[in-house]
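[1] Any chance you can model this:
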Amino acid sequence: MLLAIDAGNTNVVFALIKDGDIRARWRIATDPRRTADEYAVWLRQLLDLEGYALADVTAVIIGTVVPRALHNLSVLSEKYFKVEPLIAGQGSAEWGVTLDVVEPRTVGADRVLNSIAAHAAHKGDKIVIDFGTATTFEVVDYTGAYKGGIIMPGINLSLDALVAAAAKLPRIAIEAPESRSVIGRTTEDQMHIGIYWGYVSMMEGLVARMKAEIGRPVTVIATGGLAALFEAHSDVFDSIEPDLTIRGLAMLYERATA
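    Down below sits the predicted model:
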């Protein structure tokens, strides 16, 4: 089975894949100091709970936007799974897609992986919105080329910055407001409205501007842990696909080993 590892700024996601299906997935907080031995102890227990063993993993592919995390993840693969991992964007796992931007080498691995998976699943032009540490918008044209996009602070990051900078504002949970009113009657209500409806308005406004600039029909795909939070209160998404990055890793592995 293939172990696909997506190392993001906040979490590292491990997904066990067989015959194109995700059989199990786990996540752990990103910490570049975490050793291969620590990963192995944690993974061994989780694999056992799902009825698998370390020996069931026969291939590993890693995609990361945290360069310092790569070494220990590579050691994990070599020491405990006895395989040399493929690294997304390197060697035989080169992207194989056009990065039609000024500085292709600066494009994050997650953004290219999202583009690969989105193009495989949808025809025509696409906008991928990924809700992570940053909220990113990827534009993928009808040929599969990555054309650029937008990077902005993620919703958790925005809330953390607000609470840190304003001494009297409380920390609140990120959730959809019970009411559609955008006039808050308490401080907490006003914060919920600002964070939630502000994000909805931002997404809808930016997508509208991007569609106008593209000038062709566009499919909008959402991914990332918080994507489903906005589904009930906005029709901006055509599809929500939480495993888009992992599926991009699996597709890249198949292409590299074909």
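
[2] can we go C-alpha only for contacts and neighbour counts from here?
    Fine.

[3] Enumerate the positions of the strand or helix carrying S158 that are buried.
    In this assignment (DSSP states H and E), S158 forms part of helix 155-165. For helix 155-165, burial by neighbour count (16 or more other CA atoms under 10 Å) applies to I155, N156, L159, L162.

[4] Out of the residues you listed, which comes closest to A29?
    Set against A29, the nearest of the buried residues of helix 155-165 by CA to CA is N156 (14.8 Å).

[5] ok, that closest one - contacts?
    T133, I174 (CA atoms under 8 Å, 6 or more residues apart in numbering).

[6] which residues does the nearest residue to I116 once chain neighbours are set aside contact?
    Setting aside the residues directly before and after it, I116 is nearest to G248 in space (CA to CA, 6 or more residues apart in numbering), at 5.6 Å. Applying CA under 8 Å, 6+ apart to G248 gives the contacts L113, N114, S115, I116, A117.

[7] Which one of those sits in the busiest neighbourhood?
    For the contacts of G248, the largest neighbour count, defined by other CA atoms under 10 Å, is 28 neighbours, found at N114.

[8] how close does the residue nearest to I116 sit to A4?
    Taking CA to CA, to the nearest Å as the measure, G248 falls 10 Å from A4.

[9] E78 now?
    On the measure of CA to CA, E78 and A4 end up 14 Å apart.

[10] who's more crowded, those two?
    For E78 versus A4, neighbours defined as other CA under 10 Å are more numerous around A4 (27 against 15).

[11] thought that one was touching F14?
    Yes - using CA atoms under 8 Å, A4 is in contact with F14, at 5.8 Å.

[12] quick one: buried residues of the longest helix belonging to the chain?
    The residue-count maximum for a helix in the chain (DSSP state H) belongs to helix 187-214. Across helix 187-214, burial judged by 16+ other CA under 10 Å covers 189, 191-197, 200, 203, 207, 210-211.

[13] Show me where the stretch 51-200 of the chain has its helices.
    For the stretch 51-200 of the chain, the helices defined by DSSP state H, counting those that start in this stretch cover 67-80, 109-121, 155-165, 187-214.

[14] And this one, please, so the two structures can be compared:
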Amino acid sequence: MLLAIDAGNTNVVFALVEGSDIRGRWRIATDPRRTADEYAVWLSQLLALEGYTRDVVEAVIVATVVPRALHNLQVLASKYFRTEALIAGRAPVEWGMAIDVDEPASLGADRAVNTIAAHALHPGDLIVIDFGTATTLDVSDYRGAYKGGIIAPGINLSLDALVTAAAKLPRIAIEAPATASVIGRNTVDQMHIGIYWGYIAMIEGLVARLKAEVGRPVTVIATGGLATLFERHTDVFDRIEPDLTIQGLAMMWQSAHIGRTTPPPGDHPALPTRKI
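    Here you go, the predicted model:
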């Protein structure tokens, strides 16, 4: 099986992938100081809970936007899984797509992997929205070329900034308001409205502007842990792909494993997708 690792700014996600199936999925808070030994103890216990041992892992692939975390993940692969970790974006798992922006080297690994996975699963022009530490909106054309996008504060960052800067405001859970009214009758309700409906309004407005600029039909794909929080209250998403980054990593490993450099659209069995 493949161990796919997505190291983000907030969490590191580990997924055990067999063919087109995700057999297990675990996350731990990102800490660049965490050693390979610490990862191994934690992950071995979680594998055991699902009935697996470390021996089932035959290959490891990593995508990271936290450079300081990479070394210990590489040591984890070599020391505990006896394999050299493949690093997304480096040989033999280069991006294999055109990156049509001013600074191609600055494109985050997660965004590149998402673009690859999205085009393997869906034809045409795409907007991929990833709800993570930051909320990113990435545009790619019908040929699979990455054209650029938008970086906005994630909803948790927005809430943290609000609570930190305003001494009398309480910390609240991020959830949909109890009603559709946008006239709050108390402080907590007003905060829920501002954070939740304000965020939906931002996403809808940005997607509308992106679509107008692209000028062709566009499929909007949402991913990331908070995507499902918004889907009931907006029709801006065409698809929900909860595991898009893991899917992309699995596709990239599979392509390298069978000697190709680019995963062609539709050439991979799809992992679970939801149509809105």
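
[15] want to throw the buried residues of helix 187-214 of structure 1 into a markdown table with distance to L46 of structure 1?
    Shown next, in a markdown table, are the buried residues of helix 187-214 of structure 1 (distance: CA to CA, whole Å):
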| residue | distance to L46 of structure 1 |
| --- | --- |
| D189 | 39 |
| M191 | 38 |
| H192 | 36 |
| I193 | 38 |
| G194 | 39 |
| I195 | 35 |
| Y196 | 34 |
| W197 | 38 |
| V200 | 36 |
| M203 | 36 |
| V207 | 39 |
| M210 | 42 |
| K211 | 43 |
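
[16] and which of those residues is nearest to K168 of structure 1?
    Nearest member of the buried residues of helix 187-214 of structure 1 to K168 of structure 1, counting by CA to CA, is M191, at 12.0 Å.

[17] Map the closest one onto structure 2.
    M191 of structure 1 maps onto M191 of structure 2 when the alignment is built from TM-score structural alignment.

[18] L159 of structure 2 and D110 of structure 2: what is the separation?
    23 Å.

[19] D56 of structure 1 and L3 touch, don't they?
    No - taking CA under 8 Å as the definition, D56 of structure 1 is not a contact partner of L3, at 9.6 Å.

[20] More neighbours: those two, which one.
    L3 (26 against 13).

[21] Surely that one is in a strand?
    Yes - membership of L3 of structure 1 in a strand is supported by DSSP: H, G, I helix; E, B strand; the rest coil.

[22] list the contacts for it?
    F14, A15, L16, I17, V57, T58, A59, V60, I61.

[23] Mind doing that once more with 10 Å?
    Contacts for L3 of structure 1 (CA atoms under 10 Å, 6 or more residues apart in numbering) come out as 14-18, 22, 24-25, 56-62, 77, 81, 85, 246, 249-250.

[24] Likewise for T10 of structure 1?
    By CA under 10 Å, 6+ apart, the contact set of T10 of structure 1 is R27, I28, A29, T30, D31, V66, G132, T133, A134.

[25] circling back to that earlier point, what touches both of G248 and A4 of structure 1?
    Common neighbours of G248 of structure 1 and A4, counting by CA under 10 Å, 6+ apart, are G63.

[26] still on that earlier bit, joint contacts of A4 and F14 of structure 1?
    With CA under 10 Å, 6+ apart as the test, A4 of structure 1 and F14 both reach R25, I62, I246.

[27] And for the first one, the neighbour number?
    Residue crowding around R25 of structure 1 was assessed by other CA under 10 Å; the count is 18.

[28] Could you verify my assumption that it touches P242?
    No - R25 of structure 1 is not in contact with P242 according to CA atoms under 10 Å; the separation is 11.7 Å.

[29] Name the residues contacting each of these two.
    By CA under 10 Å, 6+ apart, no residue touches both R25 of structure 1 and P242.

[30] Give the burial count for the aligned partner of N9 of structure 2 in structure 1, as a bare number.
    Under the alignment (TM-score structural alignment), N9 of structure 2 maps onto N9 of structure 1. Using other CA under 10 Å, N9 of structure 1 has 17 neighbouring residues.

[31] Does N9 of structure 1 touch G63 like I think?
    No - checked against CA under 10 Å, the pair N9 of structure 1 and G63 is beyond contact range at 11.7 Å.

[32] Pull up the gap between G194 of structure 2 and H122 of structure 2, please.
    33 Å.

[33] Over to D6 of structure 2?
    Taking CA to CA, one finds D6 of structure 2 at 22 Å from H122 of structure 2.

[34] repeat for D160 of structure 2
    35 Å.

[35] how about the strands in the stretch 1-150 of structure 1?
    Using DSSP state E, counting those that start in this stretch, the strands found in the stretch 1-150 of structure 1 span residues 2-7, 11-18, 21-29, 59-64, 86-87, 125-131, 134-140, 146-153.

[36] Could you dump those strands into JSON lines with distance to G225 of structure 1 added?
    Listed next are the strands of the stretch 1-150 of structure 1 as JSON lines, based on distance: least, CA to CA, whole Å:
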{"stretch": "strand 2-7", "distance to G225 of structure 1": "13"}
{"stretch": "strand 11-18", "distance to G225 of structure 1": "10"}
{"stretch": "strand 21-29", "distance to G225 of structure 1": "11"}
{"stretch": "strand 59-64", "distance to G225 of structure 1": "17"}
{"stretch": "strand 86-87", "distance to G225 of structure 1": "23"}
{"stretch": "strand 125-131", "distance to G225 of structure 1": "6"}
{"stretch": "strand 134-140", "distance to G225 of structure 1": "11"}
{"stretch": "strand 146-153", "distance to G225 of structure 1": "15"}
